[in-house]
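[1] fold the following, please.
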Amino acid sequence: MDGADAHEDEHGDLLSTLEVIEAQPLATRAEAYDTLHDTLARRLEATPGTPS
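    The predicted model follows:
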C-alpha cells in the first residue's frame, strides 16, 4: 500500500468514526468528540514534522 492509499484509508476511517459519533445522543456525542480530539492531537504530536 502506498502513501496515497494509506491516507485515503485514514480519511475513510475518520469519516466512519464521525458518522458513528453523529448517530449518538448529544451527551454521548460530546464525549466521543472529546475523545476523538485527544486521539487526533496525540497522533499529530507523535508525527515528525518539519522544523519551523
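
[2] all contacts plus neighbour counts: C-alpha atoms, from now on.
    Fine.

[3] A32 and E8, how far apart?
    Distance, A32 to E8, by C-alpha to C-alpha, to the nearest Å: 22 Å.

[4] looking at those two, which one has more neighbours?
    Using other C-alpha atoms under 10 Å, the more surrounded residue of A32 and E8 is A32, with 18 against 11.

[5] OK, contacts around the closest residue in space to the more buried one that isn't next to it in sequence?
    Nearest residue to A32, sequence neighbours excluded (C-alpha to C-alpha, 6 or more residues apart in numbering): I21, at 6.3 Å. Neighbouring residues of I21 by C-alpha atoms under 8 Å, 6 or more residues apart in numbering: T28, R29, A32, Y33.

[6] structure for this one too, so we can compare:
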Amino acid sequence: MTDANRTEDAGPEGSELISRLRIIEGQPLADRAAAYASLHDELARRLESGPTDHRVSG
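    Below is the predicted model:
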C-alpha cells in the first residue's frame, strides 16, 4: 500500500494527522521533538475526553 492510499483510507481526521506528521518530520530535530510532544499531549487529551463506556461485547 502506498502513502497516497493510506492517506485516502485514513478518513478526514487520519488525513489531517498524516499531514501534521509529514510537517513535523520536515523540521529540525529539536523542533521535531517539541512538535511530537505537543501532538502527544493533544491526542492524550482527546482520548481522555472521549466516551468512557468500557463494555466489551462478546
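
[7] just give the TM-score of the two.
    With the length set by TM-score structural alignment, normalised by the length of the first structure, the two chains reach a TM-score of 0.81; 46 aligned residues with a C-alpha RMSD of 1.4 Å.

[8] any idea which element the aligned residue in the second structure for the residue nearest to A32 of the first structure lies in?
    Taking TM-score structural alignment, I21 of the first structure has I24 as its aligned residue in the second structure. In this structure, I24 of the second structure sits in helix 11-25 according to DSSP states H and E.

[9] try A35 of the second structure
    helix 29-48.

[10] chain center to that helix, what's the gap?
    9 Å (C-alpha atoms, centre = their mean, to the nearest Å).

[11] then stretch 32-49 of the first structure?
    Centroid displacement of stretch 32-49 of the first structure relative to its chain, using C-alpha atoms, centre = their mean, is 7 Å.

[12] do the same with stretch 8-24 of the first structure
    Distance, stretch centre to chain centre, for stretch 8-24 of the first structure: 8 Å (C-alpha atoms, centre = their mean).

[13] what are the buried residues along that stretch?
    For stretch 8-24 of the first structure, burial by neighbour count (16 or more other C-alpha atoms under 10 Å) applies to I21.

[14] with stretch 26-40 of the first structure instead?
    Buried-residue list, stretch 26-40 of the first structure, by 16+ other C-alpha under 10 Å: R29, A32, L36.
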